[in-house]
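> The sequence and its predicted three-dimensional model are supplied below.
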Amino acid sequence: MENQVTQLLKAMVKPDYTACSYAFMQNGKIVCADAIGVIDKINNQPITTDCTFNVCSISKIYCTVCIMQLVDEGLIQLEDKVADILPEFTMKDERYKDITVRMCLDHSSGLPGTQWKHFSVSTTSKFDYYSEVLNYLSNSTLKANPGTYSTYCNDGFTLAEMVVSKVRNMNYEDVLKKYITEKIGATSTNTTYTINSDCPLVSEGKKPKEYFPIQGAGGITTSMIDLCKFGQLFLEPNSIISEKSKALMAKSWGTTFLESDLGAIDFGLGWDLVKHHDPDYDFGDGVLAKGGNSMFFSSRLIIVPKYNAVLAFSETHDCGLEVPTTLMRLFNTYLEPNTYPDYSGIYTHAFGLQKITTIKSSMVVQDKTEKGWIMSDLLNYADGKWTNEKGNQIFFEGDYLLKTTRNRTVAFAQKAKKQELNSVWKSRLNKKYIVCDTTYYDIVTNQMLCSVEFNRTEDTLSLIVHGNKSEPVVSEFPIEVIDDTHAKSYLNTPCNGSRDRVEPYFENNRLYCASYTYICEDDIEPYNSQLFEKENQVYKINNTLEVLPTICENHRILVLDANGDLYYDSMDVEEYKPIESGFIILV
């Protein structure tokens, strides 16, 4: 089960992602958890489920619990004025004196929003962040009368954090540790000033480690398993927060002056959504959700009473996921029976390859790009077909993939053939074959077929076509080997799925394909300022080519980059810029 959830996640992330992690807890036990990727792209150390992510605004739930503990103990009340607790808090706008503790938690305080300076930093060194915040607020005004309407506000939670610290007479990070994380055994859960070195913090790519002095609003770093431990507090009675306080947090406190606005009223105390319903997933009533988004991370915490479940997820931004829906899809996959048809595999059409991954009711369609497989569509199964959010459908007849778009169904692709290669064909893989018989007036090689290469993807052989690179998707023709010198396309999909058959063959140390003749890069001489000759000449650029030879009438120069894609063509009007390596074709 865990493998299927992770398999689906791996199909959805971008090919150059850093890391993401998820965990599901049911009935107080972790039932499914995993982490994929690396801690950072400097050392490329594989991630584990003990690694931590900055969950940013999910920290607001921890801060709210700290406040509610004070309420439970009778030390403060939700309607207490913040300025009475924090006399050092002042603003230019006298209305600030009406801001209550509760307004800080339901985003209705009217405060400006965010004290951005040092919101996110690259150091764990402590400095007087509270003084910076108080100075910023003292020079600010309110955007509305306190309590008028709710709009997302980090400043309120920074004040709530300061209230906790002031009333407890402790550093906020010590309050979290003593009153929450130590009690639930969440050893990975910390703030910037209490990082646990045994639980490494993930960094996006090669970017710096990200830390948060803004602890109450966004400073928690945690593993997803430990985040689930915290979430479990909202599903069962415990000694950390009372049932009364949990009910108050889960109440709709948000306010708005627009009759049709359903967004603002969903704010609870700390929670983004206290009446969370999604049309695609039946998770029942009472679902609570909180998101978190920093400069480098996106995270989600969801409490699902119907399944007595806690769901946690975090990613580095380069994963490219829609985190709220991804987490729900992953959990739904965990819950589903394994009774759906499986059409996973490589499919091919006249212009390239696609990877289909079907896991239970989900289908991920991936296009092959130069960076790897990238998700291009996400669909859900019902009644023998998979449908995306636009209403477009995919279904299968045997090995053939059909698509329905705008009520028109066409045959699109077919299952790719797998084939073992002998040593002759293996020696040809991933080598550039450069066109050597184009003409000075041939526009086709200005757009495509200026070079080709043989490629093998998961035992599927194809001919990649290089050209004027404007799209990241790789253009390639699936082929099968006939003998040591011949190969051919095997596609027979109706409509456009099998158009433009190619039959590459070798003769006299040249490759012949699609009406052109190609020379292997292994047989190409280096370029040393040679000039035009009577016949076309192809050279390899090994050193920076600063200047091109003079072109006369009815002549042409094509320069390809090292990948074989068109870099410069004298047929175009663009000015030539030096290139370090590649190929030059004198036509």
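Perfect, I can see it now. All values reported here derive from a predicted model rather than from experimental measurement. Numbers count the residues shown, from 1 in each chain.

> hey, let's count contacts and neighbours off CA atoms from now on
Will do.

> just so I have it, where are all the strands in the stretch 151-300 of the chain?
Assigned strands in the stretch 151-300 of the chain, in chain order: 220-222, 288-293, 297-304 (criterion: DSSP state E, counting those that start in this stretch).

> The closest residue to Tyr518 other than its chain neighbours and Leu78: what is the separation?
Once flanking residues are discounted, Tyr518 sits nearest to Val435: 4.4 Å by C-alpha to C-alpha, 6 or more residues apart in numbering. For Val435, the distance to Leu78 equals 76 Å [C-alpha to C-alpha, to the nearest Å].

> quick one, which of the two is more surrounded?
Neighbours were counted for Val435 and for Leu78 using other C-alpha atoms under 10 Å; Val435 has more, 24 against 16.

> Do a quick rundown of the strands in the stretch 1-150 of the chain.
Going by DSSP E, counting those that start in this stretch, the stretch 1-150 of the chain shows strands at 19-26, 29-37, 53-56.

> And the longest one, what does it pack against?
The helices and strands touching strand 29-37, judged by 3 or more C-alpha pairs under 8 Å, 6 or more residues apart in numbering; DSSP states H and E, are helix 2-12, strand 19-26.

> Which residues outside the first one are in contact with it?
Going back to what we said before, that points to helix 2-12. With contact meaning C-alpha atoms under 8 Å, 6 or more residues apart in numbering, helix 2-12 is reached by 32-34, 36, 321, 330-331, 333-334, 357, 359, 364, 366, 374-375.

> ok, structure two:
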Amino acid sequence: MDKWKKSGAAAMAALLLAMPVAQAQTFAQGADASSPAAAQSASKATVTKNAQAKAEAMTKTLMEAYGVTGAQYAIRDGGKVVLSGGATLDDAGSKQNISASRMFGIGSVSKMYVTAAAMMLVDDGKVDIDRPLTDYVPEFKMADERYKQITVRMLMNHSSGLYGSHYKNTILMNDNDTQNYDSLLSNLSVQRLKSDPGEYSVYANDGFQLLELLVERVSGMSYSAFIKQRISDPLNLTGTKTPMDEFDRTQLEPIRLPGIPNALPPENANILGTGGVYATAEELTRFSDVLTGEAPQLLSGKSVEAMLQPEYRNGVWVKDTKNAFGYGLGWDSVDLEPFGDYGIRAATKGGDTIMYHSALVSLPDSDVSIAFLTSGGSSVFNTTAASSILLEYLAENGEIPKVLPEPTFAKPVKQALPAELEKYAGLYGTVGETRQIAFKNGELAMPALMSDMIPAQAYVYTGNGAFTSEDGRTELSFDEQTNGHTYIRISSQIELPGIGSTRMAFYEAQKLEANKVDPAAKAAWQKRDGKSYYAVDEKINSLFYIAPSILTKKIALDPSGGYANGTRITDADHAVNAAEIPVMNGRDTFDLDFSRQGGVEYLKADGRTYVSEDAIGPIYAGASSVVTIPAAGSVRWFDVPASAAGKTLTAEFPQGAGFAVYDKDGMPVALSAATGAKTAVLPEGGTVLFGGKAGDVLKVTLTHK
């Protein structure tokens, strides 16, 4: 299970004013004892012994094998918390009990808050979700006339056609800078759409930033104030905040990295509607009551049911019915498996920042929910763990007869490959890469998928147009969809040892047409092939520096020279997104736009500016030097030559500035903003970057050990 530990460590929101005071106070204190939900709860045994043991075992596994350093969970049934617990590591690495009041970043579960906020405005008669966004945010414009067709609903169900996400300077350490949100409309104004609005649903973070903007425009108050007045105050939530709120940051669960003894500075996800809410597990389940119709004073039953409808079925979608994905309004899935196997409707939302990960699973027809929050790990792990715990709880209380055993799989039996399937060989693309698909002796080889959760292996033809993986858990086939594209379809029962399994069905890649490029343009791109470009406008206190590959783009051409990193080359300096892939793998698309200044080549992509490796020089190997941050960027990158390798770098810098050091494999050696360190030993073949405000001067000395 080492691969899970590695991936977890690296990784990668005026009705109250209108309510009578007595009514608001009664609701804040909990469910009315005479309500149907309360009566149902009183009639339940709410036995939790087995569920508690399951939750403790899951927490232990996640902390020992999946890179988790803190976990907190809670089950709410009939308006009451019936199970609550977790664990955390102290600075010495020892496991401790965790307080129920400890707050976690909940990442994209925050999307449920902004969706609920928008639906509250629907209940107020101020918003119609089937009207264009421009009716409410007239400043919203794009370099694509189709933007006028984007409705509020399309933002909520991920079908707007937006490229996906602008992440620059969003997740910062102890810094609530709003520049990303402030520049959202400007960034979108120069961007095109990747599909017709409403054509299909694929995850798009920017849509929920736009929802946040809509809430502010329509309500006339800041988003954080809206959440406080319309959600937190009436529910008596004292641990539900945003980075813009004033509160005791020591209440946040510490974020930690392996090998670093002390906690990092607090993580601020400054994209509030997309992923910026902090909460506790118990309070998240309290908010779940709003989402499942148990708080009609806050959100009407009509709006609740609208959010729970299978919106994903309205457009192009993968054929499988059993899936962890199935968008509603805000929800990742409104028919989460394996609950359907028990005849239970379940909805879920997961969330990930850089360091925090979360899962909410709600059973809207029985008023039961579970929240599982972690520092470190992955929302996929949390959702799987939460589902396993909740099923144990339901079995323990007689809601289901028993928990069904995990499915088993046999080694596939190869069959002869029909000649007509040969037409599916060729070039395929997904976001960031292209891949050549070829059949050999009835088999095809595939790399690891879903962040290594599906291992690299061979797939053999097993009949009915399908190929099956060596372990029997994954089926691959080719779908010719109604939008004219051919996709590689993956359907897999993914095993997470010690936690359970999850069913995922998605389109992995899209078949690409030949793209003939002018010889001169082709030559220009061939010169870039294999070169890396480094982001120069990410603040030095960004948590993205923990995984610098996110801030590096290495140009990779397909053999024909018509595509680069999954984008279609249009001329010597430009390539446009080619991926039109529903579900998940078509998310966060980008164009590539090159320019030159002062003999240096720059790349613009995903809202960031990158500089060519050709402009990255060696760090001065002498005893002392100064590095000045230019007005054009936040950071400067340097290579570590053999003459500087092994020397100790010491840096003096003004407040807000700092440095980072990486080894030749891109793993962090030192992150001054994270640890407060001012020294680091330079690794041969590594890289160093210095960052700060424009004009900042950093004094650097190199000494032998």
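Thanks, I have it. Remember, it's a predicted structure, so these values are computed and weren't measured experimentally.

> ranking the strands of the stretch 151-300 of the first structure by burial, who's on top?
A comparison of the strands of the stretch 151-300 of the first structure by mean neighbour count, using mean count of other C-alpha atoms under 10 Å, puts strand 220-222 on top with a mean of 30.

> in the second structure, what residues pair with it?
Against the second structure, the aligned range for strand 220-222 of the first structure is residues 277-279 (TM-score structural alignment).

> Equivalent analysis for stretch 267-278 of the first structure, please.
Going by TM-score structural alignment: stretch 267-278 of the first structure matches residues 327-338.

> Mind listing residues that contact the matching stretch?
Identification of contacts with stretch 327-338 of the second structure by C-alpha under 8 Å, 6+ apart yields 111-112, 115, 153, 156-158, 201, 306-312, 322-326, 345-350, 502-503.

> hmm, try it at 7 Å
Applying C-alpha atoms under 7 Å, 6 or more residues apart in numbering, the contact partners of stretch 327-338 of the second structure are 111-112, 115, 156-157, 307-312, 322-326, 345-349, 503.

> any idea how far that stretch is from the chain center?
Distance, stretch centre to chain centre, for stretch 327-338 of the second structure: 16 Å (C-alpha atoms, centre = their mean, to the nearest Å).

> and Val627 of the second structure, that one's in a strand?
Yes: secondary structure of Val627 of the second structure (DSSP: H, G, I helix; E, B strand; the rest coil): part of a strand.

> From Val669 of the second structure, how far out is it?
Relative to Val669 of the second structure, Val627 of the second structure is positioned 20 Å away (C-alpha to C-alpha).

> Check whether Val626 of the second structure really touches Phe690, as I assumed.
No: using C-alpha atoms under 7 Å, Val626 of the second structure makes no contact with Phe690, being 10.4 Å away.

> ok, the two, which is more surrounded?
Remark: of Val626 of the second structure and Phe690, Phe690 carries more neighbours, 24 against 14, as counted by other C-alpha under 10 Å.

> about what we covered before: residue in the second structure paired with the residue nearest to Tyr518 of the first structure?
That one, Val435 of the first structure, aligns with nothing by TM-score structural alignment.

> Quick check: Val435 of the first structure touching Thr517?
Yes: under the criterion of C-alpha under 7 Å, Val435 of the first structure makes contact with Thr517 at 5.8 Å.

> Apart from its chain neighbours, what residue comes closest to Glu283 of the second structure?
Excluding its sequence neighbours, the residue lying closest to Glu283 of the second structure (C-alpha to C-alpha, 6+ apart) is Leu237, at 6.3 Å.

> Looks like that neighbour contacts Leu284 (just checking).
No: under the criterion of C-alpha under 7 Å, Leu237 of the second structure is not in contact with Leu284, lying 9.1 Å apart.

> Same drill for these two, tell me which one is more crowded.
Legend: neighbour count by other C-alpha under 10 Å for Leu237 of the second structure and Leu284, higher for Leu284 (27 against 19).

> what residues are up against the more buried one?
So Leu284 of the second structure contacts Ala371 (C-alpha under 7 Å, 6+ apart).

> one more time with 10 Å
By C-alpha atoms under 10 Å, 6 or more residues apart in numbering, Leu284 of the second structure lies in contact with 73-76, 106, 109, 237, 239-240, 278, 359-360, 369-373.

> got it, and Asn196 of the first structure?
By C-alpha under 10 Å, 6+ apart, the contact set of Asn196 of the first structure is 51-52, 187-190, 221-222.

> how about it, what's its partner in the second structure?
Using TM-score structural alignment, Asn196 of the first structure lines up with Phe247 in the second structure.

> can you pull out the helices in the first structure?
Assigned by DSSP state H, the first structure shows helices spanning 2-12, 59-72, 82-85, 101-105, 129-138, 154-168, 172-176, 182-184, 215-218, 224-231, 243-249, 323-335, 423-426, 444-447.

> highest average neighbour count across the ones you listed?
Between the helices of the first structure, helix 215-218 has the highest mean count of neighbours, a mean of 30, where neighbours are mean count of other C-alpha under 10 Å.

> and that one, what other elements does it pack with?
The contact analysis (3 or more C-alpha pairs under 10 Å, 6 or more residues apart in numbering; DSSP states H and E) places helix 215-218 of the first structure against strand 53-56, helix 59-72, helix 154-168, helix 172-176, strand 288-293.

> and Thr326 of the first structure, which of the ones you listed is closest to it?
Thr326 of the first structure lies closest, by C-alpha to C-alpha, to one member of those: strand 288-293, at 12.6 Å.
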